[in-house]
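Chemist: here you go, sequence then predicted model.
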Amino acid sequence: MMATKSRCSQCGFEIAEPLAKNPLDFEFAAPGSRHYTLLNSDEVPLDPELDMIASVVSETETHLARLDDVISKTNAHLACLEDEVASVRERMRQLEEQRAPLHSYRAQNQAVRSPLRRIPPEVLAEIFLWTLPTPQRAVERLRFSAMESPWVLTHVSRRWRAVAISSPALWSLLPITCGTKNNSLYYPLSMIETHLARASKLKIHFYGTEADSQSQTEIFRLLAAHADRWEELSLGLTSALVPLLDSLMGRLPHLRRTWIQWNGRESQAEGVETIEIFESAPSLVAFGAAKYHYIPYLLPAKQLTSYQLDAPWGTHRDILKLATGLIEARVNVPFADDEPWPDPGPIISMSCLRRLFVSHVEILQFLQFPVLKEIALDMGLDEDVLPHLEPSLIRSACPLRMLCFDGCPPADATLSVLQRFPSIKELAIIVDTVEDSGRLTRFMTSLTVSKTEETTVVAPQLNRVSLGSEDKGYIDYDTFLGMVESRWRSAHCALKGAALLIAAGGTPVRSDLGVLRKEGLDLVLAEGLDASNAIDYLLMYPGWN
């Protein structure tokens, strides 16, 4: 078939023009010929051979001239093509420019049909609330950013901005964590003022530092000007902030929950004998304060439902006698070694108490709690659980469901408690020492169901076992797995769930754990902040600080 020729309209180049003779098919001197020998040696040619060489040179020049002509035309055609490509590219640019507004117009019309556009403002506001960080995550931010909720919601569209601004609940949480730099870099005062203006009730989480006290004082004064709208206060106190507390006296009508901690030992300024502002807060029901050295707080004890305090036992006793409505309490006595425990005296009846943490099992001898469901105990290595816990539980006749140990008591003592009180369905143990780790391993071994002695199961009523630690090295994963798997598969055990909580480091990713989960075991493997939060819940730290 003959090649079809086409000619470029601009340069006349025949795009399919064939060469009369391909130079690669040119008849070069054949090896072994006289011509080949002359080309590859310095022999002297004869006169007739000179005529032959002249003819070859002439023929070669003819082919070179033709090739040069084709190359020149091809180069000209390439330049023509480049101009044509540039023209096509310009045309494409113009088409894209025409397409962009059309595409945008279509998108705008499609947006009109979007279900999101028809969401009622009150539903949209509820969705916005779910974008807010938890108070704990909010105060962990090292720097303020307008690209985080709720501020970012005001930059999406006019409708979103209007809904966000008109939703006071979206602005109720105001977290400020002060660093070592000027605090205006962390949350500008002008934006704090705007934030305050958009809120109705306020949840203030303000954590100061001893650095840059002037800037922090300015911020706190601004917040204090709106104290009558505070519902929640989580406060990291510094020596510079303490004198400002007096201005809050009688100005906290809506405050329901308060958490107080100190930036450090040096923050507890000398001369501060008592903090009195909370006693006159008529709505306060939850109070917590952390230790360095104890400073008395005057509290409306009769109205409290949640309570955490690091204080001498005498202080706790006086508060608990009045706080008859407590539902949960964390009673920590960090100074117990400084003085002997007093005689029990009259038993304090806590008729509403459902969750209780005590730092010393000796505290139980002073209390009665008929509806208690969960108890957590801070264990010393040599403390015996049963002599203190058993009389208290018998006296209270409470429906205790969950038992948590901060530290691991001897295995036989724990097993005695579980056997003595079959109402305990959930067990949690938190370990952070080598000694506790060894005890925990022995205890898990005692809970493991032997295939040869399956009918003699220890504590068969347990339906959940949770283990936690700050470091992954304190829990033997193989022993944990063996214990959980044996109880899960035993027909004589009630186990339905298990948890492994590691705050630092990772939890094991193992196929055998996944198999148990697929079989229906409620298995929780948590690490980092999620694990820390779960451990704090088991140890009954308030979840609102």
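Modeler: Yes, it's here.
Chemist: could you use CA atoms for every contact and neighbour count after this?
Modeler: Will do.
Chemist: all helices for this structure, in order.
Modeler: Using DSSP state H, the helices assigned to the chain run over residues 34-39, 47-112, 121-129, 135-139, 158-165, 189-198, 213-224, 313-322, 386-396, 411-420, 434-447, 477-489, 511-518, 528-538.
Chemist: can I get those helices in a markdown table including mean neighbour count?
Modeler: Formatted as a markdown table, the helices of the chain follow (neighbours: other Cα atoms under 10 Å):
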| stretch | mean neighbour count |
| --- | --- |
| helix 34-39 | 14 |
| helix 47-112 | 12 |
| helix 121-129 | 15 |
| helix 135-139 | 16 |
| helix 158-165 | 18 |
| helix 189-198 | 15 |
| helix 213-224 | 17 |
| helix 313-322 | 16 |
| helix 386-396 | 16 |
| helix 411-420 | 16 |
| helix 434-447 | 18 |
| helix 477-489 | 19 |
| helix 511-518 | 13 |
| helix 528-538 | 18 |
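Chemist: check it against this one:
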Amino acid sequence: MNDYSSNLEPPLCSFASFLCDPGEAQVSEITAYLTRARHRFQIMDAQISALIEERDSLAESIRMHESVISVIRRLPTEILCRIFSLTLPRLAHMEIPPTPWSLALVNRRWRDVATTFPALWTSFGVHTAQYRGPDGLTRSPNDTPSALDRLTEQLRRSADLPLHITIEENLSVLTETFDILMDVRHRWETLCFRGTRSFFTGIEAEMVMLRRICVASRPNLMAKPLISLEFETVLPELISAAYNIMNSIRDKVIPCDWGRLTHYDGAITLTTFPLLLQQARELVDCRLIFYSERYAPQPPDRSQSVELRNLQQLSISITECLAYLTAPRLEELAVDGHVPAGCHTSGGDPNLIIDFLARSSCTLLRLSLLRCTPNFPLFQAVPSLIELTLQCDPKYITPFLPYFFPAAAADEQADDTPPLFPNLTALSVEWLGTSALASAVEMLSARFHMSHTSPGYRKLEFFGLLIDVDKQYNTTKIPHKAKSVFELLTL
């Protein structure tokens, strides 16, 4: 105890003392006390501020020292490189691949790893028109020495690994850039290209490593690529195949070794669809966009039915095509009921989907129904689902809500409604209008919010069930668009 604290005994110690009028002696005593007390208060305030500053400094020191011994800093370099290669954005269709400079900003070791790991520098994007960069700013292409130096430096960092190239076609704008890439065309493994057939006249040389090619037409720069192909082994003739894609995909099947095709994403017609399946028996991922035809094609003979024993992912719009296909290892199915104008066929028929799944005897894990009306037998046919996406008229979704959200056992209003999907972990419901959303909110409230074991949305998270009311938003958020949505947020 210091001198100040020993002299801080208050002169007025009882409540009655505060009710009396002070005399001269008391005024002097109280004034002296206030002077000492205020001074002591200032000293204590300064000590508290110093302690807070010391505490904050100590907390920052602890944080920095903990980060030094963190697990991520002590990972072996080869494992860190593996993490980088698996988590960086992949080349997808017409996206211009970014270089991994952001990794170099974390710390010195990450910078050293990022700049010396060749696999991070194998994606190249050649812009021949104005484009929007990752920062959202509009940029113009250039063939300046600095740009060419950056391209050359990236090629050096990529060592001798296969390259993934994205090009927009007006090559006369960036001739020097394209010449540099052409000098290493023997290393091209992936080519994504938007343009016209004249492009291919400049790259007729054999490309011994080319396995993937993605081509889009020039008129609509934002359109999905016309076609995307990936083969299990290299195809030196793949460039000529791409030339034929640009020439006319509607007239014939592209002259490739379809027996080695593993991924097909793009355009096709009902006429060529059976021919593709008969040849491409090694397909793993197949996403079909059907073109309209000027005439009503003859339905393929059902004797042409093909078993794709390795197919794991299938996306299709015209469900009639499922009648000619079986896929015993299928895990993911997406059906878009939209039929292009001019196609003389129906869209998504749930009965054809049921028949296809029964013939395939597959264990389906993910199902997406877009503009396709579901029915109860279809849901009964896929009890193994862990992810379900629905996009259709709300009136077709509301009747199934009791089966999507089984009542909690402790709920006094619980019924015996069995869950359709006992293993479901993700449910995405799109196009859920105001009326249907209100029904969903009521259902959620009745089956989760009133539970005695846990409040509503946390109960959903406990079961691993994610509700995505509007998929244009991040799936971890519920959009603030209506009172009914706000009601959902308050569960």
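Modeler: All right, it came through fine. It should be emphasised that the depicted structure is a prediction, and the values quoted were computed from it without experimental measurement.
Chemist: could you dump the helices of the first structure into CSV and include distance to Gly288 of the first structure?
Modeler: As requested, the helices of the first structure are arranged in CSV below (distance: least, Cα to Cα, whole Å):
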stretch, distance to Gly288 of the first structure
helix 34-39, 106
helix 47-112, 49
helix 121-129, 26
helix 135-139, 15
helix 158-165, 32
helix 189-198, 25
helix 213-224, 20
helix 313-322, 12
helix 386-396, 25
helix 411-420, 30
helix 434-447, 28
helix 477-489, 35
helix 511-518, 37
helix 528-538, 14
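Chemist: closest to Ile176 of the first structure out of the ones you listed?
Modeler: helix 135-139 (6.3 Å; Cα to Cα).
Chemist: which secondary structure elements does that closest one contact?
Modeler: strand 173-177, strand 202-207 (3 or more Cα pairs under 8 Å, 6 or more residues apart in numbering; DSSP states H and E).
Chemist: let's go with 7 Å and repeat that
Modeler: Secondary-structure packing of helix 135-139 of the first structure (3 or more Cα pairs under 7 Å, 6 or more residues apart in numbering; DSSP states H and E): strand 173-177.
Chemist: can you list the residues that contact the strand it packs on?
Modeler: 138-139, 202-208 (Cα atoms under 7 Å, 6 or more residues apart in numbering).
Chemist: out of the helices of the first structure, which is closest to Lys291 of the first structure?
Modeler: The closest of those to Lys291 of the first structure is helix 313-322. By Cα to Cα, the value is 13.4 Å.
Chemist: superpose on the second structure and give me the mean offset of the closest one.
Modeler: Taken over the aligned residues, the distance from helix 313-322 of the first structure to the second structure averages 2.1 Å (mean Cα distance after the TM-score superposition for the first structure).
Chemist: which residues touch that helix?
Modeler: So helix 313-322 of the first structure is contacted by 301-302, 333, 348 (Cα under 7 Å, 6+ apart).
Chemist: looking at these, state which has the most neighbours.
Modeler: Compared across the contacts of helix 313-322 of the first structure, Ala301 has the highest neighbour count, 23 neighbours, by other Cα atoms under 10 Å.
Chemist: quick one: what's aligned to that one in the second structure?
Modeler: When the second structure is aligned by TM-score structural alignment, Ala301 of the first structure is paired with Trp258.
Chemist: list the contacts for that match?
Modeler: By Cα under 7 Å, 6+ apart, Trp258 of the second structure lies in contact with 279-280.
Chemist: measure it to Leu275 of the second structure for me?
Modeler: Per Cα to Cα, to the nearest Å, Trp258 of the second structure is found 10 Å from Leu275 of the second structure.
Chemist: all strands of the stretch 151-300 of the second structure, in order?
Modeler: 163-168, 188-195, 212-217, 227-231, 261-268, 285-290 (DSSP state E, counting those that start in this stretch).
Chemist: could I get the ones you listed in TSV, plus columns for distance to Leu148 of the second structure?
Modeler: Shown next, in TSV, are the strands of the stretch 151-300 of the second structure (distance: least, Cα to Cα, whole Å):
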stretch	distance to Leu148 of the second structure
strand 163-168	15
strand 188-195	19
strand 212-217	25
strand 227-231	29
strand 261-268	33
strand 285-290	37
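Chemist: ok so, going back, farthest pair within the contacts of strand 173-177 of the first structure?
Modeler: Top of the distance list for the contacts of strand 173-177 of the first structure (Cα to Cα): Leu202 and Gly208, 18.2 Å.
Chemist: what does Val284 of the second structure align to in the first structure?
Modeler: By TM-score structural alignment, Val284 of the second structure lines up with Ile327.
Chemist: count the neighbours of the residue nearest to that match when sequence neighbours are not counted for me.
Modeler: Excluding its sequence neighbours, the residue lying closest to Ile327 of the first structure (Cα to Cα, 6 or more residues apart in numbering) is Leu353, at 4.2 Å. Applying other Cα under 10 Å, we find 22 residues neighbouring Leu353 of the first structure.
Chemist: which residues touch Leu353 of the first structure?
Modeler: Residues in contact with Leu353 of the first structure (Cα under 7 Å, 6+ apart) are 326-328, 369, 371-372.
Chemist: same check on Ile213 of the second structure?
Modeler: Contacts of Ile213 of the second structure by Cα under 7 Å, 6+ apart are 190-192, 228-230.
Chemist: counterpart of it in the first structure?
Modeler: Alignment note (TM-score structural alignment): Ile213 of the second structure maps to Thr258 of the first structure.
Chemist: how much space between its match and Gly288 of the first structure?
Modeler: For Thr258 of the first structure relative to Gly288 of the first structure (Cα to Cα), the value is 6 Å.
Chemist: how about Tyr294 of the first structure?
Modeler: Separation of Tyr294 of the first structure from Gly288 of the first structure (Cα to Cα): 13 Å.
Chemist: same check on His205 of the first structure?
Modeler: Distance of His205 of the first structure to Gly288 of the first structure, given as Cα to Cα: 14 Å.
Chemist: which ones are touching Ala138 of the first structure?
Modeler: By Cα under 7 Å, 6+ apart, the contact set of Ala138 of the first structure is Pro175.
Chemist: let me fix that, I meant to ask about Cys256 of the second structure.
Modeler: By Cα under 7 Å, 6+ apart, the contact set of Cys256 of the second structure is Ala241.
Chemist: try it again with 8 Å
Modeler: Cys256 of the second structure makes contact with 237-238, 241 under the criterion Cα atoms under 8 Å, 6 or more residues apart in numbering.
Chemist: try Ala199 of the first structure
Modeler: 167-172.
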